[in-house]
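Student: The amino acid sequence is not available; the structure is as follows:
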């Protein structure tokens, strides 16, 4: 479901603020951890700015959570294990147009999260945060071609190819084609099953 931008920004703002305060972090402390300015974090937490994928990735790394966790509510014991397509949240990066759809049931505790990603033609989404602990994920290309650069290693993936990777260095995803590329990304969350 493509939510109106203002609703998604408000949801993201509340989740970010909740994660930060749950960890006892001030705006300044989170800014120092993730390399995003205090003023930008404040704007995002007040839903006055639509952050790019790069800013969100830095914030998630600073909070020690996956990017998908910024779009999902806290785990709840009563959460449904079913996620209907009509209820799945979509977010579009205002910088690149890249779109991500959280496929996993919101609030359901699971050791993995599934995300569908669509990269527009010619786009590149790069993440430069070094995560501690590293993030484990697999990228399966559904349609198109995606070039994944993990540190110095470059992998050109076509439809049907799957890359398992430990994200412990900068990573970039590039669509070299003139049509969209779609991937399924499985992220290990470390949460209990």
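Tutor: Yep, that arrived. Keep in mind it's a predicted model, so treat the numbers as computed, not measured.

Student: contacts and neighbour counts: CA atoms only from here.
Tutor: OK.

Student: Check the spacing between the closest residue to residue 46 other than its chain neighbours and residue 24 real quick.
Tutor: Spatial nearest neighbour of residue 46, chain neighbours left out: residue 13 (6.0 Å); criterion: C-alpha to C-alpha, 6 or more residues apart in numbering. Residue 13 sits 17 Å away from residue 24, going by C-alpha to C-alpha, to the nearest Å.

Student: dropping in the other structure now:
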């Protein structure tokens, strides 16, 4: 499975659901129309920062862009995601590797494993979305510095940090060893978020 083709299909699907033209998505995401066009044709290897801008504009979690959700649209998705079928993607800028662990079944919860290289940094501009997305990061190996808005934490193995994806977030590995962590994401629709408030 070519991950760029999966990303291409998912971006097109989410844009179609919104009923937006390329120009409309470009305006909302601040990603150029030509860049989005290349991504949707599977002719680009977009960075994590670009994909996060698109996901934010489309109102979905970044992990949703890596789901191979429509390979067999008439079949019920399997509740099992075997390791060999899990989507693996590498950010061309930082070299961080993300593995989508969750199966394709409809669920408010998504799990992602990340391997983050030593000395690297990725900054996400997370803006407001139509849906409320919460995330928890659990460090399995190494250490990470995570900045959410104006607050910064240093996380060591075993530490877990909860955040909402509504402010800029920076992930940084300040050490000389790679880090590995689990990300759990949950999404609430606007009507759900009021009942959880």
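Tutor: That came in fine, so what should we check first? For clarity, every value in this text was computed on a predicted model and none was experimentally measured.

Student: Drop the TM-score for these two in here.
Tutor: Once the chains are laid over each other, their TM-score by TM-score structural alignment, normalised by the length of structure 1 reads 0.91; 186 aligned residues with a C-alpha RMSD of 1.7 Å.

Student: For structure 2, which segments count as helices?
Tutor: Here structure 2 has its helices, by DSSP state H, at 3-18, 22-29, 33-40, 48-58, 190-195.

Student: hang on, the earlier thing: of residue 13 and residue 24 of structure 1, who's got more company?
Tutor: Between residue 13 of structure 1 and residue 24, counted using other C-alpha atoms under 10 Å, the more crowded position is residue 13 (23 against 11).

Student: Mind telling me what the more buried one corresponds to in structure 2?
Tutor: Applying TM-score structural alignment, one finds that residue 13 of structure 1 aligns to residue 8 in structure 2.

Student: Is that match in contact with residue 42, as I believe?
Tutor: Yes - assessed by C-alpha atoms under 8 Å, residue 8 of structure 2 is found in contact with residue 42 at 5.2 Å.

Student: Residue 84 of structure 2 matches what in structure 1?
Tutor: Taking TM-score structural alignment, residue 84 of structure 2 has residue 86 as its aligned residue in structure 1.

Student: distance of its match from residue 112 of structure 1?
Tutor: 21 Å.

Student: between the two, who's got more neighbours?
Tutor: The neighbour comparison of residue 86 of structure 1 against residue 112 (other C-alpha under 10 Å) goes to residue 112, with 17 against 8.

Student: Next up, the contacts around the more buried one.
Tutor: 186, 187, 188, 189, 190, 191 (C-alpha atoms under 8 Å, 6 or more residues apart in numbering).

Student: Map the fifth one across to structure 2 for me.
Tutor: Going back to what we said before, that points to residue 190 of structure 1. Per TM-score structural alignment, residue 190 of structure 1 is aligned with residue 188.

Student: I'd like the distance between its match and residue 104 of structure 2.
Tutor: 18 Å.

Student: repeat for residue 9 of structure 2
Tutor: Counting by C-alpha to C-alpha - residue 9 of structure 2 and residue 104 of structure 2 are separated by 15 Å.
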